[in-house]
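In: Sharing a model that was predicted from the sequence below.
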Amino acid sequence: MGHWLQRLWPASLLGRLTLVMVAGLLVTQLAAGAIWASQLRAKSQVEVQSAAQYVAHSAAGAIRFFRSLPPAYRMLIIQQLREMGGTRFFVNFNHAYVPVEQIAPHPLAQSVIATVAATLKSDLPHSPGFRLAFAWPDRLVVAEHDVRLNDLPNSWVQHVLLLQPDPAPILVIQTEIEPGNWLYMAALMPNPYFLNTGDPFAWDRLMPQAASLAVVLLLCLLVVRSITRPLAALSETAAALGQGHDEDVKPLPETGSREFINTARAFGAMRERIGRYIEDRERLFISISHDLRTPITRLKLRSELLDDEALRNEFEEDLDELDMMVKGALQCVKDSDIHENPAEIRLDALLGRMVRSAQLAGQTVAYEPSGVTVRGKPLALKRALGNLIDNALFYGARAEIDVREEPGSVLINVRDHGPGVPEEALGSLSDPYVRLAHGREKNDGGMGLGLGIARGIVEAHGGRLELSNHPDGGLNALVRLPA
């Protein structure tokens, strides 16, 4: 259950705010609709019971009237009433009960029948019984021998029953006046369409609610979009700045809410401080390069004047090590801060040249073309991958390069066949000046900056460098770049 909820939960802020607002509105509408429907049903129930009692009292009066008439006069009175335009009921006499095809069961209709039956029983306690039903006009049988309502003259029913244009259900009451003589009465309820008033989900009721919900949702989406659009611009600008594309970054517009305007100003100030810091760092290292080389050279010259050969050799070793550290630090800064424009890079061409160069030098490198293209700084990426390949060949005798694509990522794996690295040392292997015992034995002159430079370049491209030991031996250097 939690896994499905996690998959349905959007990743973007726009999606989350939209989902929360839509769900909140829907839940509110459903709750309000349920309360309103409950109140509407209760109100309809009260109104229908009152109308049913009114119809029942009228029917009881009609039954008393016709029961008081001699049988020979009843049809004559009915004919006169029809010629006068009818009364509250359509009335007829039959020799037996006429079966009625009832409407589909409905709670309000059943409530009306129960109320009318109880009221008639109360008003006419000595009557033998009553047969009640609701029927549709086009299926209503009004007399023996299957005489239907549609077969009667229009003048008999046009003022009593509603047939056109929108038929309403008709209440039929039948009771036996005396043996073999049944009184048939049909009438509309005071509100002929009372069955519709109790339906809270009728189309004419749902349409205004649906329209209001759509308008509110549209306004909410517009508000959410106006809130998240500046955040999306901020995210894109921060990502471009983090990948070193400062020249492509446009200043954030200081528009929108007060909070975003303050954020845009703070981000612009931070960007300027970072730019000044990088410029100061470059000037600092250039100054260090210029200032340190002169005293180091003077110290080397003065060490030549020392008479003690052992002391002179120690001085020279210390000065050589200092000179190498300065050159290594400068090289690290230069390699990690290459100023070039991003472009589409065909990895087959880039890696193919490096593989051929290594093979011409007599080294073993395995690589299968992949047809994969990435976007980045060609020279910087070449230097990062070159460092990884050089390390693999230097410390592992031979290298295997594999390129593949995953959803959203391009993976470049460089594996060597060396002794591998202790697990506890993997986390610090790319730190500057960190060299393991195996590396010191193979290369006395190195400073341990190659992996650090590679990691810095890969991270500047929005990727990451992952180091791990291969199950069959050797070290895996996995470069994961954005697709």
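Out: Cool, the structure landed. All of these numbers come straight from a predicted model, not from anything done at the bench.
In: alpha carbons only for contacts and neighbour counts from here, please
Out: OK.
In: the strands in the stretch 301-450 of the chain, which residues?
Out: 343-346, 364-367, 373-376, 398-406, 409-416 (DSSP state E, counting those that start in this stretch).
In: next one: the stretch 151-300 of the chain
Out: Using DSSP E, counting those that start in this stretch, strands in the stretch 151-300 of the chain cover 170-178, 181-187.
In: Pick the most buried one from the strands of the stretch 301-450 of the chain.
Out: Burial of the strands of the stretch 301-450 of the chain is given as mean neighbour count (mean count of other C-alpha atoms under 10 Å); strand 409-416 ranks first at a mean of 22.
In: got the contact list for it?
Out: 372, 374, 388-389, 392-393, 395-405, 470, 474-483 (C-alpha atoms under 8 Å, 6 or more residues apart in numbering).
In: relative orientation of the helix or strand harbouring residue 82 and strand 181-187 in degrees?
Out: Here residue 82 sits within helix 71-83, counting by DSSP states H and E. Here helix 71-83 runs at an angle of 20 degrees relative to strand 181-187 (axes from the mean of the first three to the mean of the last three C-alpha atoms, to 10 degrees).
In: Pull out the buried positions in helix 71-83.
Out: 74, 78, 82 (16 or more other C-alpha atoms under 10 Å).
In: Residue 12 versus the residue nearest to residue 415 when sequence neighbours are not counted, what's the distance?
Out: Nearest residue to residue 415, sequence neighbours excluded (C-alpha to C-alpha, 6 or more residues apart in numbering): residue 476, at 4.5 Å. Residue 476 sits 34 Å away from residue 12, going by C-alpha to C-alpha, to the nearest Å.
In: ok, structure two:
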Amino acid sequence: MMKRLIPDTIAARALMVLIIGLALSHLASMAMYTTDLSNTLISADGRHIADRIAAIDRVIRKTSPDEREMMATRISDDTLKVSITPHNPAGEMTNPGTRQARLLTILKTHLDPVQGRRIYLRVLGKKPVRTAENRNETAETVLVSLSLPEGKWLNFTIPLQSPARFLTLRFGLSMLVMLLAIVIFSAMVVNHLTRPLAEFAQAAKRLGVDVNAPPLPERGPAEIRKATQAFNQMQNRIRRFVEDRTQMLAAISHDLGTPIARMRLRAEFVDDEDQQKKMLADLDDMERMVSSALSFARDDAIREPVEKVDLRTLLQRVCDDLSDTGYAVTLDIDDAVLAYYCHPSALRRALGNLIENAARYGGTARVFIKRETERIFIVIEDTGPGIPPGRQEDVFKPFFRLETSRNRETGGTGLGMTVARTIIHAHGGDIRLENRKEGGLTVEVRLPVVSS
């Protein structure tokens, strides 16, 4: 479940971490601010209440005992009820809360020091009160009782100011504005930081298709620059390796051409006609093997420029050429144009090898195309004996042949499938083999859809 909630891309994960971290930081700072504000308001409210009680207490004490109750009635208003009773209505306070204990302490410091004075405070709970702004609200109310010299009690019923609330509309708006600012700013920063990674991934994918692709620009943070530099160095080493291999095989092919030509010349002077034919046939096979090996080693498929072609027309030409040479090939596609960017000659050669193998060893070859959003499938089906599953990968090895003879009538040198997969890999695709239930083999060429 947690894996589903975690984004898949680095940019999204970085953005999520930034948003969650800053949001939690904002919540913590707002909580501390609200707590400090509440403490400040409680202290200010306590001092304000203590000042009023102390002032009224002085007035009542200076008033004659007979007129004190009338004076208390006159002083009372909607926010402060003052009364005089013969008994203590507050009683003993047990387990006072933090705010009540603080208010009691403030009262003791603000009231005039009187010998034998007793002060009691009791919480009455939330009661409806009328505020100074002439609004009806519900507020926590306390009862404060002060002892008078004649034995009576001066009582104050006082609403306390509500502490600052944490979850308010203002807090919600500040949170929303903060999150929007974080998302916009973080998205810009994360996109800037991860763009080199996206370019790095595209370059790595392009390397598998074109070893001669231009080097990746070295920019971004130091870590990305180091990785890019290492990638460019690796690409240069791979390019040099391919070039050295091609040059070496070209030199071998050139060097072998001279002795083969001399052997062919000498074979012309052999008197035994039967031996002469065998020697010339062997020399033809040698030339063909050298030419095939050199063709396989070259990187012509990569050097050939990319062109936009109609894949349907390309397949039609391949199938027509094979049909003209006597192979049973059918192409089952519609007339819609299927534009594709590729190395045309190389792709035509790869598909030709695959379709020719299907028609030669499978009797007949049926070719059709399947299209998906990101891939194109070229499917080749035959009606032959198929290939044992354990040997399907072997057919892509250089010079491997299921048909073991070297007779040119039954097959070549065993490089056709190898060359085909090399070319398909150079286009960023792959080849998959699978035996059909009804008999025969299915060859599926998977090509990526590219825009240019």
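Out: Sure, I can see it. Predicted, not measured: the structure shown is a model, and the values here were computed from it.
In: any idea what the residue nearest to residue 415 of structure 1 aligns with in structure 2?
Out: Aligned against structure 2 by TM-score structural alignment, residue 476 of structure 1 finds its counterpart in residue 442.
In: Checking its match next. Helix, strand or coil?
Out: Following DSSP: H, G, I helix; E, B strand; the rest coil, residue 442 of structure 2 is assigned to strand.
In: Identify the residues contacting it.
Out: Per C-alpha under 8 Å, 6+ apart, neighbours of residue 442 of structure 2: 379, 380, 381, 382, 433, 434, 435, 436.
In: Distance-wise, check the fourth one relative to residue 264 of structure 2.
Out: It refers to residue 382 of structure 2. Residue 382 of structure 2 is 39 Å from residue 264 of structure 2, by C-alpha to C-alpha.
In: Also the last one?
Out: Shown here: residue 436 of structure 2 relative to residue 264 of structure 2, a distance of 46 Å by C-alpha to C-alpha.
In: So for these two, which sits in the more crowded spot?
Out: Taking other C-alpha atoms under 10 Å, residue 436 of structure 2 and residue 264 do not tie; residue 264 has more neighbours (18 against 15).
In: Grab the nearest non-local neighbour of that one.
Out: residue 280 (6.5 Å).
In: again, but for residue 186 of structure 1
Out: Per C-alpha to C-alpha, 6+ apart, closest to residue 186 of structure 1 is residue 172, 4.5 Å.
In: Would you confirm that the one you found contacts residue 132?
Out: Yes - at 5.7 Å, residue 172 of structure 1 and residue 132 qualify as touching, with contact defined as C-alpha atoms under 8 Å.
In: So for the two, which sits in the more crowded spot?
Out: residue 172 (22 against 19).
In: Let's verify residue 92 of structure 1: helix, strand, or coil?
Out: Residue 92 of structure 1 - assigned by three-state DSSP - is strand.
In: So what's the residue count around it?
Out: Neighbour number of residue 92 of structure 1 under other C-alpha under 10 Å is 17.
In: gap between it and residue 185 of structure 1?
Out: Taken as C-alpha to C-alpha, the span from residue 92 of structure 1 to residue 185 of structure 1 is 7 Å.
In: Next: residue 46 of structure 1.
Out: On the measure of C-alpha to C-alpha, residue 46 of structure 1 and residue 185 of structure 1 end up 24 Å apart.
In: Neighbour count: those two, which is higher?
Out: Counted by other C-alpha under 10 Å, residue 46 of structure 1 and residue 185 do not tie: residue 185 has more neighbours, with 21 against 12.
In: wait, what's in contact with the closest residue in space to that one that isn't next to it in sequence?
Out: Of all residues not flanking residue 185 of structure 1 in the chain, residue 91 sits nearest, at 4.7 Å (C-alpha to C-alpha, 6+ apart). The contact partners of residue 91 of structure 1, taken as C-alpha under 8 Å, 6+ apart, are 78, 183, 184, 185, 186.
In: My guess is the first one contacts residue 92. True?
Out: I take that to be residue 78 of structure 1. Yes - under the criterion of C-alpha under 8 Å, residue 78 of structure 1 makes contact with residue 92 at 7.4 Å.
In: Fine, thanks again, bye for now.
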